[in-house]
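> Sequence and predicted model, in that order:
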Amino acid sequence: MSQVLDTPPPTPAPAASAAPAAADETDLAALAARHGLSVSGARPSLPDYVRQLWDRRHFIGAFATAKLTAQYSQAKLGQVWQVMTPLLNAAVYYLIFGVLLHTQRGIADFVPFLVTGVFIWTFTQNSLMAGTRAISGNLGLVRALHFPRAALPVSFSLQQLQQLLFSMGALLVILLGFGVPPATSWLLVIPALALQFVFNTGVSMAMARVGAKIPDIAQLMPFVLRTWMYGSGVMFSISHMTDSASGVPSWVGPVLQCNPAVVYIDLVRFALIDSFHGDQLPPHVWALAVAWALVAGIGGFIYFWKAEETYGRG
């Protein structure tokens, strides 16, 4: 009779421990950190992002100038259109609002008043339109090169500022031609436009993020901007249109005067036009101008930076 031996079942081979893999990942992370490597496409910290953007300041300036030069390169009159376009817009608005609708009543120096409003509004309008397409319209550049994406909306706002400076030369000629004397108050244009540039750039960066996610927003923006323009006193005086005799509710005037477009337009009018007095300005107008610039500039920049790693993907 054979003896049956109970043999224990074979012991399975021990599973590979996860500890060595985790140790390897830790070692790789430490090695990458030691040599200054980071995850490709990761969003940098806010201070690092500001530093990177500052390092690209020469690129931003050159890119803005190149876009401005190329804008009318196919037209026979070339860069003359930088001045002619806002002047023609002002002429159309004068025909409709000044001649046909008589909104010039009660406004001294109506032509300088109108042209100043058109030029300053155009600066904001074009900055926001260009900012909306800053990412979605430059996907090839975004995907091909590594740089802080905020450089694009900043450069487009700078391009519009450069174009405005061309227009300001024509505006000064108009002011002198209509008998507006030069004054030291003209220097106030510099801080007013600087604050407007910060405001425009901040809103442009916010719209660039929205436009990158929803490209169709660029088709809606002209209607939004046109509505905003009609509420910004570009072609008429808000103080005259909302006085007690107009029948407009009393709260409408103060609300419209807090509109940032109104604030910057009226500041430039006050600086340039002798007949535009301080009592036509919103209360605490400089505080409003600074507040709008800080809120839009800082808020728009942070809002754009939050989605830095998503631009050009998908």
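Sure, I can see it. Numbering: from 1, shown residues only.

> Please make it C-alpha for all contacts and neighbour counts, starting now.
OK.

> any idea how far Ile120 is from the residue most central in space within the chain?
Central residue of the chain (C-alpha atoms, centre = their mean): Ser204, 2.5 Å from the mean position. Here Ser204 is placed at a distance of 16 Å from Ile120 (C-alpha to C-alpha, to the nearest Å).

> How about Met241?
Between Met241 and Ile120 the computed distance is 20 Å (C-alpha to C-alpha).

> Then Gln74?
From Gln74 to Ile120 the distance is 26 Å (C-alpha to C-alpha).

> between the two, who's got more neighbours?
Ile120 (24 against 8; other C-alpha atoms under 10 Å).

> Surely the more buried one is in contact with Val263?
No: under the criterion of C-alpha atoms under 8 Å, Ile120 makes no contact with Val263, lying 10.6 Å away.

> Which residues are in contact with the closest residue to Ala212 other than its chain neighbours?
What sits nearest to Ala212 in space, not counting adjacent residues and going by C-alpha to C-alpha, 6 or more residues apart in numbering, is Ser136, at 5.0 Å. Taking C-alpha atoms under 8 Å, 6 or more residues apart in numbering, we find Ser136 in contact with 208, 211-212, 215, 312.

> Nearest to Asp24, out of these: which one, please.
Asp24 lies nearest to Gly312 out of the contacts of Ser136, by C-alpha to C-alpha, at 32.1 Å.

> okay, now the closest one: neighbour count?
Neighbours of Gly312 (other C-alpha under 10 Å): 18.

> I figured it hits Val142, correct?
Yes: contact criterion C-alpha under 8 Å: Gly312 and Val142 qualify, at 5.9 Å.

> Which neighbours do those two have in common?
In contact with both Gly312 and Val142: Ile135, using C-alpha under 8 Å, 6+ apart.

> My guess is Ile238 contacts Gly253. True?
Yes: Ile238 lies in contact with Gly253 (C-alpha under 8 Å); the separation is 6.9 Å.

> okay, those two: which has more neighbours?
In this view Ile238 and Gly253 are compared by other C-alpha under 10 Å, and Ile238 has more residues nearby, 20 against 17.

> Who are the contact partners of the nearest residue to the residue nearest to the centre of the chain once chain neighbours are set aside?
The shortest distance from Ser204 to any non-neighbouring residue, by C-alpha to C-alpha, 6+ apart, is to Gly131 (4.4 Å). By C-alpha under 8 Å, 6+ apart, the residues touching Gly131 are 152-153, 156-157, 204-205, 207-208.

> Alongside the first one, take a look at this:
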Amino acid sequence: MDGESRYASSHDNAHLRPLIDLTSRPTSLNYLREAWRRREFAIVVPAQDLRAQNMDTTLGQFWHLMNPALLVGVYFLVFGVVIDTSRGVSNFLGFLIVGIVLFHLTQRVVQEAAVSITQNLGLIRSIQFPRILLPAATVNGQTAAFVPAIVLALLAVLTTGERPSMRWLLLPLVLLAQFVFNFGSALISARIGTAVPDLRHILPHLFRLLFYASGVIFSVDAFVHSFAWRRAFALNPIYDLITCARWCLLGQAVDVWVLAGTVAWSVLMPIVGFMIFFRSEQRLGA
């Protein structure tokens, strides 16, 4: 077969090969596979951003440790010394540290995820990639930034007189539950934040309310005596996570409703978050 015949044959066969429609939405399984194949984006980018933060300050990366320490100090001064909300808590400083660190981790993730799409419109419109990687990068970055705070919390709990026990071995499971819960929350926040740009201004006020509804600075068992209201607190996923972490580190009481809520939220939130995000993925940032 001469060159012209081979060209004609290959040209004819080209019409038989189906074209790929880049505008069609892949199946959820294929979408997750593609996101996993490009997972380095959600790891490398937040790591680079983390190293770049505070580079223009004197203390530099030390601020990742100083910020939570100063935050805990302010709350301890106001609520532990001035107002004295430590009633019913034998180790109020440890109690406060655990609550503040875990609460602000979720708060930072949700608030940053709300703008993860709108702040990367240029990237979205330049190349095609699974946009779920943007909120995933937010979760990874904020979690990495809070590792020093978690280490600080462990050290502070030790200095308050607590000693490691077998319960401490369960703390990684609580942190894993919070991580997957944060991931699902980030997906929902990213989706709503794209449709409602004002969400980033609303979230700080919502989290201020949630701060007091999560028992961060006071013992729900000591201040809330109504059985119905205690069950209402157990519906709050952040309260459930904080209470389980306090049980691990401080031996605080935890009931079956809180345990069930922790498991349920950590399972359902990433599933619901993915469904909400995936249904609108192609319209995000378009």
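Thanks, I have it. Quick caveat: nothing in here was measured; it's all calculated off a predicted structure.

> Please state their TM-score.
For this chain pair, the superposition-based TM-score is 0.91 by TM-score structural alignment, normalised by the length of the second structure; 274 aligned residues with a C-alpha RMSD of 1.8 Å.

> circling back: quick one: the residue nearest to the centre of the first structure and Val210 of the first structure, what's the gap?
On the measure of C-alpha to C-alpha, Ser204 of the first structure and Val210 of the first structure end up 10 Å apart.

> residue boundaries of the helices in the stretch 1-150 of the first structure?
Along the stretch 1-150 of the first structure, the segments classed as helices by DSSP state H, counting those that start in this stretch run 18-34, 46-55, 57-71, 81-93, 110-132, 139-144.

> can you pull the contacts of Arg313 of the first structure?
Arg143.

> So which bit of the second structure is the longest helix along the first structure matched to?
Assignment by DSSP state H gives helix 151-177 as the longest helix of the first structure. Alignment of helix 151-177 of the first structure against the second structure: residues 133-159, by TM-score structural alignment.

> Buried ones in that stretch, by neighbour count?
With burial defined by 16 or more other C-alpha atoms under 10 Å, the residues of stretch 133-159 of the second structure counted as buried are 133-143, 145-146, 148-150, 152-154, 156-157.

> In terms of helices and strands, where is the aligned partner of the residue nearest to the centre of the first structure in the second structure?
The alignment partner of Ser204 of the first structure in the second structure, by TM-score structural alignment, is Ala186. Under the criterion of DSSP states H and E, Ala186 of the second structure resides in helix 171-195.

> now swap in Ser10 of the second structure and tell me
With DSSP H and E as the test, Ser10 of the second structure turns up in helix 3-14.

> Identify the residue of the first structure aligned to Leu59 of the second structure.
Using TM-score structural alignment, Leu59 of the second structure pairs with Leu77 in the first structure.

> Check which helices and strands the helix holding Ala186 of the second structure is in contact with.
When contacts are defined as 3 or more C-alpha pairs under 8 Å, 6 or more residues apart in numbering; DSSP states H and E, helix 171-195 of the second structure packs onto helix 92-113, helix 133-145, helix 199-213, helix 237-250, helix 256-279.

> So which bits of that helix are buried?
So helix 171-195 of the second structure, judged by 16+ other C-alpha under 10 Å, has buried residues 171, 174-175, 177-194.

> distance from it to the first structure after superposition?
Superposed on the first structure, helix 171-195 of the second structure shows a mean distance of 0.7 Å to its aligned residues (mean C-alpha distance after the TM-score superposition for the first structure).

> Just the angle for that helix relative to helix 133-145, thanks.
Between helix 171-195 of the second structure and helix 133-145, the angle comes out at 140 degrees (axes from the mean of the first three to the mean of the last three C-alpha atoms, to 10 degrees).

> So Arg182 of the second structure is in contact with Thr106, correct?
For the record, residue 182 of the second structure is Asn, not Arg. Yes: if you go by C-alpha under 8 Å, Asn182 of the second structure and Thr106 touch, sitting 6.0 Å apart.

> re earlier: right, so the helices and strands packed on helix 171-195 of the second structure: which one is the most enclosed?
helix 237-250 (a mean of 25; mean count of other C-alpha atoms under 10 Å).

> The first structure: matching residues for that one?
Aligned using TM-score structural alignment, helix 237-250 of the second structure spans residues 260-273 in the first structure.

> what's the answer for stretch 275-285 of the second structure, then?
The aligned range for stretch 275-285 of the second structure is 302-312, by TM-score structural alignment.

> Can you tell me what Ala35 of the second structure aligns to in the first structure?
Pairing criterion TM-score structural alignment: the partner of Ala35 of the second structure within the first structure is identified as Leu53.

> oh sorry, the question was meant for Gly122 of the second structure
Per TM-score structural alignment, Gly122 of the second structure is aligned with Gly140.

> Check Leu93 of the second structure too.
Under the alignment (TM-score structural alignment), Leu93 of the second structure maps onto Val111.

> ok, back up a step: you'd agree the match of Ser204 of the first structure is up against Thr106?
No: shown here, Ala186 of the second structure and Thr106 do not form a contact pair, counting by C-alpha under 8 Å, at 9.1 Å.

> quick one: contacts for the nearest residue to Leu46 of the first structure once chain neighbours are set aside?
Residue nearest to Leu46 of the first structure in three dimensions, not counting chain neighbours: Trp305, with 7.6 Å by C-alpha to C-alpha, 6+ apart. Residues near Trp305 of the first structure by C-alpha under 8 Å, 6+ apart: 43, 46, 49, 150.

> Run the chain-centre distance for stretch 28-35 of the first structure.
Centroid separation for stretch 28-35 of the first structure versus its chain: 38 Å, with C-alpha atoms, centre = their mean, to the nearest Å.

> buried stuff in it?
So stretch 28-35 of the first structure, judged by 16+ other C-alpha under 10 Å, has zero buried residues.

> one step back: correct me, but the match of Ala35 of the second structure touches Pro153?
No: the criterion here is C-alpha under 8 Å, and Leu53 of the first structure misses it with Pro153 at 11.7 Å.

> Val115 of the first structure: what's it in contact with?
Contacts of Val115 of the first structure (C-alpha under 8 Å, 6+ apart): 87, 90, 171.

> Closest one of these to Leu294 of the first structure?
Nearest member of the contacts of Val115 of the first structure to Leu294 of the first structure, counting by C-alpha to C-alpha, is Leu171, at 27.9 Å.
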